[in-house]
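Colleague: no sequence for this one, just the structure:
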């Protein structure tokens, strides 16, 4: 089996940026003079730009990252569902039924397994 490719960290940098923006606004809110129209307008414009960035971040996650995670999850699920254990057990059971036992009857063998 080929080794898995090294994981690409698609979460740290984008989510660090989102945390950075939230922290930035905690600071801006405390420093904004809401009585001053220019200060208030600047805050609103800045918030608008930031929320557009948040929306773009979510779109990228939804279009690319979530799809890759779903694909990976499906691959992992298929690895576990695509094993042939049930088929092999059935073949062993058929084989055991057809074998003539010299020492133990088949019923006794099943009890020990």
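Modeller: Looks like it arrived, so ask away. Bear in mind that the values here come from a model prediction, so they are computed numbers and not experimental data.

Colleague: contacts, neighbours, all on C-alpha from now
Modeller: Will do.

Colleague: next one: the longest helix seen in the chain to chain centre, how far?
Modeller: Criterion DSSP state H: the longest helix present in the chain is helix 37-60. On the basis of CA atoms, centre = their mean, to the nearest Å, helix 37-60 sits 29 Å off its chain's mean C-alpha point.

Colleague: what about the spatially closest residue to residue 10 that is not a sequence neighbour, neighbour count?
Modeller: Beyond its immediate neighbours in the sequence, the residue positioned closest to residue 10 (CA to CA, 6 or more residues apart in numbering) is residue 65, lying 7.7 Å away. Here the neighbour count serves as a burial measure; for residue 65 (other CA atoms under 10 Å) it reads 15.

Colleague: quick one: residue 65 from residue 86, how far?
Modeller: Applying CA to CA, to the nearest Å, the value for residue 65 to residue 86 is 34 Å.

Colleague: Structure two is appended below for comparative analysis:
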């Protein structure tokens, strides 16, 4: 998909902030002193707060963007996009991740076995980053391409304005100065990819490796329907 005009890119402003927060959390992990026994729990508490912020962000997108998109595509005659089933089933996995981090926190605190707390926390951060990266890729690729196909530019400008205003109203720290179209943070891009995890010091090559670390340390906590893998989702619109 070619570069989008800032005026119609409904995800650009809120995603800028969320990518910044997630990357900042990776730096927090990379700089943590794990010789302090309080650090692992402190990092997991921070991660749970971050996830609650992400969940609020996703709730706004679901109610303001996805609802309109599903109604628009579903209300038109003719063939559905090839990815209609995926679009219609676009649900956020963040609640499951929030619960998972809570379980890991409890398991780490209650286990009597000696475990590598740095590895356990690192595996948790790796999985959170993986799941959210997959979600970001889907929204900025598949979902945005559908918005461009089914909404005209004027509608997207208005939708973006509503989305940005709701984020500013609902989310603490969402700077309205960051929401000026074409200026400030909107003109910049943030690296949010696999390389960021390496830079953050996360010692894993795959989600399966991270899951294995967690399972060895605190048991199998993985929900059956939560098996994040990094994939680039493509969609051919009929």
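Modeller: On my side now, so go ahead. Note that the coordinates shown come from a computational prediction; the quantities given were computed from them, not determined experimentally.

Colleague: TM-score of the superposed pair?
Modeller: The TM-score (TM-score structural alignment, normalised by the length of structure 1) is 0.51; 73 aligned residues with a CA RMSD of 2.5 Å.

Colleague: re the thing from before, does the residue nearest to residue 10 of structure 1 count as helix, strand or coil?
Modeller: Applying DSSP: H, G, I helix; E, B strand; the rest coil to residue 65 of structure 1 yields a three-state assignment of helix.

Colleague: so who does residue 81 of structure 1 touch?
Modeller: Contacts for residue 81 of structure 1 were tallied using CA atoms under 8 Å, 6 or more residues apart in numbering; there are none.

Colleague: How much space separates it from residue 73 of structure 1?
Modeller: Residue 81 of structure 1 is 12 Å from residue 73 of structure 1, where distance means CA to CA.

Colleague: cool, and residue 33 of structure 1?
Modeller: With distances defined as CA to CA, the gap from residue 33 of structure 1 to residue 73 of structure 1 amounts to 49 Å.

Colleague: where's the one residue sitting closest to the centre of structure 1, which helix or strand?
Modeller: Centroid-nearest residue in structure 1, with CA atoms, centre = their mean: residue 69, separated by 4.4 Å. With secondary structure defined by DSSP states H and E, residue 69 of structure 1 is part of helix 66-81.

Colleague: what distance separates that helix from the centre of its chain?
Modeller: The gap between the average C-alpha position of helix 66-81 of structure 1 and the chain average comes to 9 Å, counting by CA atoms, centre = their mean.

Colleague: How about stretch 55-70 of structure 1?
Modeller: The chain centroid and the centroid of stretch 55-70 of structure 1 are separated by 11 Å, computed with CA atoms, centre = their mean.

Colleague: just to revisit the earlier point, show me what the residue nearest to the centre of structure 1 aligns to in structure 2.
Modeller: Per TM-score structural alignment, the equivalent position to residue 69 of structure 1 in structure 2 is residue 69.

Colleague: tell me which element the residue lying closest to that match once chain neighbours are set aside is part of?
Modeller: Excluding its sequence neighbours, the residue lying closest to residue 69 of structure 2 (CA to CA, 6+ apart) is residue 147, at 6.9 Å. Mapping residue 147 of structure 2 onto the secondary structure by DSSP H and E places it in helix 144-150.

Colleague: corresponding residues in structure 1 for that helix?
Modeller: Matched against structure 1 by TM-score structural alignment, helix 144-150 of structure 2 finds no partner residues.

Colleague: Could you point out the helix or strand that follows that helix?
Modeller: With elements assigned by DSSP H and E, the helix or strand that comes after helix 144-150 of structure 2 is helix 153-170.

Colleague: Check which element follows that next one along the chain.
Modeller: Sequence-wise, the next helix or strand beyond helix 153-170 of structure 2 is helix 194-199, with elements assigned using DSSP H and E.

Colleague: Could you list every helix and strand that that following helix packs against?
Modeller: In terms of contacts (3 or more CA pairs under 8 Å, 6 or more residues apart in numbering; DSSP states H and E), helix 194-199 of structure 2 is packed against helix 12-31.

Colleague: Recalculate using a threshold of 7 Å.
Modeller: The contact analysis (3 or more CA pairs under 7 Å, 6 or more residues apart in numbering; DSSP states H and E) places helix 194-199 of structure 2 against no helix or strand.

Colleague: Just the buried residues of the following helix or strand past it, please?
Modeller: Toward the C-terminus, helix 194-199 of structure 2 is succeeded by helix 207-218 as the next helix or strand (DSSP H and E). For helix 207-218 of structure 2, the neighbour count (16 or more other CA atoms under 10 Å) marks 207, 210-211, 213-214, 217-218 as buried.
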